[in-house]
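K.L.:
Pasting the sequence and the predicted model now:
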Amino acid sequence: MKISVGMDIGHSAPKLVWATSTNPAQHYQDLFLTVVCPAIPLSDEGTRRRAARETVNLNGRDYFYGETAVKQGRAQSYSGQDKDWIFTDTHDVLVIGAFRRVAEAVETTIGYVPNHYELIVGLPQAWYDTQRRELKSRVTQLVEPMLRSGQTVNVRAQSQPNGPLQEMIFLSDGRVNPAHDFDNERWGVIEVGQGTSDFILTDGPDFIEAASGSCVGFAAVYERMTAILQSKNLPSDLGSVDRAIRNGALTAYGKQIDLASELRESSEQLLYVVRDEAQRRFGEATSSLNGVIVAGGGAQLLFPGLREVFPHAVMSPAPRFSVSEGFCRYGLSRFNP
């Protein structure tokens, strides 16, 4: 049996989607926060036991990641926010932790060990061409020592905005979606991630190079919301900022505080930047597109504003998982005869 894994190591949360070759339409999801810190001794047995699942050893040193790193490291921001972070220990820890979580979930769920993993990972469009070979090599070197005897892995590196497009191209079981004729359709993709917002434009099977690229991502909203919470003397730690953005509200001192207007203010500038960049990149082709796919963790917040200028925009069903979902479907398609 083979496993397809879509792994989107995002700047706010790695998102994971996996499925088996024997039941390809059943997909499983996981995510955790992009926070890494050196591990420290924990005195409480229960806390130590729970932290073990989010502890990784890299080059002889233990690291916490995810929720454990947030709590024990008292994180105030996400880890690894620079563009070359795939070359860092932080990214390596997240890859190891993500693959281990998938492998454990696979064996627990299906009850036996698969013989092959098809692992698809992503890069921002702007850095895809220069970093894809290094990413494929680095992830392969990290994952191979974790395989059981007889198992194999094939790592494929793709551009992140390919994921939302592949989510539409392929059905959940990896078969080509018969509702579309992608050889004769034209699509734009806007993927609003934490680190970058990425754009691609397709004309039939071809990608239009001049329309592909990246600009500022959803981190700008986090920075603005952090400043607003601090000005109001409200909690501004990473967890509080994330909840304020995800929910448009925050609980402080036992009271629910409505932050809907502050959230609109925080996202307004990013909306203008992303919308203008998309209009510039898609240009005169905009009106002839079959549609514009909007995906990524920031999609739900920006979608209404994007649709004002792209009335044919469609949002992925689960936009935060769209990249990893599309990657998983693409991996499943490799299993088809």
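P.N.:
All right, it came through fine.
K.L.:
rest of the way, CA atoms for contacts and neighbours
P.N.:
Noted.
K.L.:
Make sure residue 140 is indeed in a helix.
P.N.:
Yes. Going by DSSP: H, G, I helix; E, B strand; the rest coil, the assignment for residue 140 places it inside a helix.
K.L.:
mind listing the helices for the stretch 51-200 of the chain?
P.N.:
For the stretch 51-200 of the chain, the helices defined by DSSP state H, counting those that start in this stretch cover 66-73, 89-110, 125-143, 162-169.
K.L.:
Now do the third one against helix 89-110: the angle between them, please.
P.N.:
Here helix 125-143 runs at 60 degrees with respect to helix 89-110, directions being taken by axes from the mean of the first three to the mean of the last three C-alpha atoms, to 10 degrees.
K.L.:
Which positions within helix 125-143 qualify as buried?
P.N.:
Buried residues in helix 125-143, counted by 16 or more other C-alpha atoms under 10 Å: 125-126, 128, 131-132, 135-136, 138-140, 143.
K.L.:
roughly how far is that helix from the heart of the chain?
P.N.:
On the basis of C-alpha atoms, centre = their mean, to the nearest Å, helix 125-143 sits 16 Å off its chain's mean C-alpha point.
K.L.:
got another, please set it beside the one above:
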Amino acid sequence: MQGVVVGLDLGHSAVKLAYKGKDGEIQKILIPSVTAPATTISDKAASERAMQDTVELDGNRMYVGETALHEGGARNAAGLHHRWIDTITYRALAKNALERVVRDVGRIDSVIVGLPPAILRQRELAVRHLLSSMTDADVRVLPEPGGVSYKMSIDEDGNFIDDAPDTIGVMTIGRYTTDFLVLRGGRWVEKASVSSVGMSEAGEQLRKRLEDRDIQIDHMMADEALRSRSLTIYGKPVEIESDTKSVLSYVASCIIDGAAGAFGDFEVYLEKIYVAGGGAEAMMPELEKIWPHLQLVDDPRFAVAEGFRRYGVARMSIKG
């Protein structure tokens, strides 16, 4: 039986995981990055549904994901800071993600997880130790944008794609940060590994504009409004098109500045610049005005997790 490889992207808005299920099909699961203390749910059907969102940590039962969002609301969402990997929320989300895979396929042989490149050296060991305390699987911690490069250079079965470009730039536009990566001749250029603002900045700007119109929304509603370009309050649609365009344009300018600093003198050598992450589709109209060789990857929100899964499968095949 082929080893079970899990690609794991522990993001501030959602946890994304990719692995092959018992039927050999790739499973992609998204878990909102929200936690709440577990309580008794009287409705039997709802209680049964909540079981997959329940995790025990330090002797306490917690809900994660959709159940936590339903029971506790957006106020229990993950914090927007690099120290969140030290929080109980991060640990609960990671443990629940791994337990879901084990419940489905029985075991895990390899876990590939990412960190923003800017903090990889400082926090790699801590994250590896944390996940290793939750599983007997081999754990590797890689720069998050690297997952995108692996998705574009390795096929679903772990075979390297012969004609994949090896001098590329990557932007992963997440909720908290936009992270950049440059590969030149297939080698990581470490000094290009910097971060800029993420979609939370656009969400916060949108919330402030709506507050000026006496419309109150939480940050998760703002994030969804930016993705869908629509907002419904009390059952009625709210016009946000002009506000959305304005805040997205502002954040795009910040990302462009960040990319210019990251890519620097390497920019003219880049064969492709891949864009992924939960904010990729919203940002593309502004970003593609700047770079003619920009490419939005398929299924951009899962690109990091799926790329890590492919890398893990390839690595396992090489090791034999």
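P.N.:
Everything's here; your move. Because the structure is predicted, anything quoted here is derived from the model rather than measured.
K.L.:
Can you calculate the TM-score here?
P.N.:
TM-score of the superposed chains, computed with TM-score structural alignment, normalised by the length of the second structure, equals 0.92; 317 aligned residues with a C-alpha RMSD of 2.0 Å.
K.L.:
picking up where we left off before, which of the buried residues of helix 125-143 of the first structure lies closest to residue 84 of the first structure?
P.N.:
Residue 84 of the first structure lies nearest to residue 131 out of these, by C-alpha to C-alpha, at 8.7 Å.
K.L.:
gap between the closest one and residue 219 of the first structure?
P.N.:
Separation of residue 131 of the first structure from residue 219 of the first structure (C-alpha to C-alpha, to the nearest Å): 22 Å.
K.L.:
swap in residue 295 of the first structure?
P.N.:
As judged by C-alpha to C-alpha, residue 295 of the first structure and residue 219 of the first structure stand 15 Å apart.
K.L.:
Same question for residue 252 of the first structure.
P.N.:
23 Å.
K.L.:
Same drill for these two, tell me which one is more crowded.
P.N.:
Applying other C-alpha atoms under 10 Å to residue 252 of the first structure and residue 219 shows that residue 219 carries more neighbours, namely 19 against 11.
K.L.:
thinking again about what came up before, for residue 291 of the first structure, which of the helices of the stretch 51-200 of the first structure is the nearest?
P.N.:
helix 162-169 (10.9 Å).
K.L.:
and that closest one, how far from the second structure on average?
P.N.:
Superposed on the second structure, helix 162-169 of the first structure shows a mean distance of 0.7 Å to its aligned residues (mean C-alpha distance after the TM-score superposition for the first structure).
K.L.:
what stretch of the second structure does that helix fall on?
P.N.:
Aligned by TM-score structural alignment, helix 162-169 of the first structure falls on residues 146-153 of the second structure.
K.L.:
Please work out which residues outside that stretch touch it.
P.N.:
With C-alpha atoms under 8 Å, 6 or more residues apart in numbering as the test, stretch 146-153 of the second structure has contacts from 114, 160-162, 164-165, 170, 181, 274, 276, 303-308, 310-311.
K.L.:
which residues in the stretch 201-320 of the second structure form helices?
P.N.:
Under DSSP H, counting those that start in this stretch, the stretch 201-320 of the second structure gives helices at 219-228, 241-263, 280-287, 303-319.
K.L.:
equivalent range in the first structure for the shortest one?
P.N.:
If I follow you right, that is helix 280-287 of the second structure. So helix 280-287 of the second structure is aligned with residues 299-306, judged by TM-score structural alignment.
K.L.:
any idea how far the matching stretch is from the chain center?
P.N.:
17 Å.
K.L.:
Tell me the secondary structure at residue 23 of the first structure.
P.N.:
Classification of residue 23 of the first structure using three-state DSSP returns coil.
K.L.:
Closest one to residue 48 of the first structure out of the buried residues of helix 125-143 of the first structure, please.
P.N.:
For the buried residues of helix 125-143 of the first structure, the nearest to residue 48 of the first structure is residue 143 (25.0 Å; C-alpha to C-alpha).
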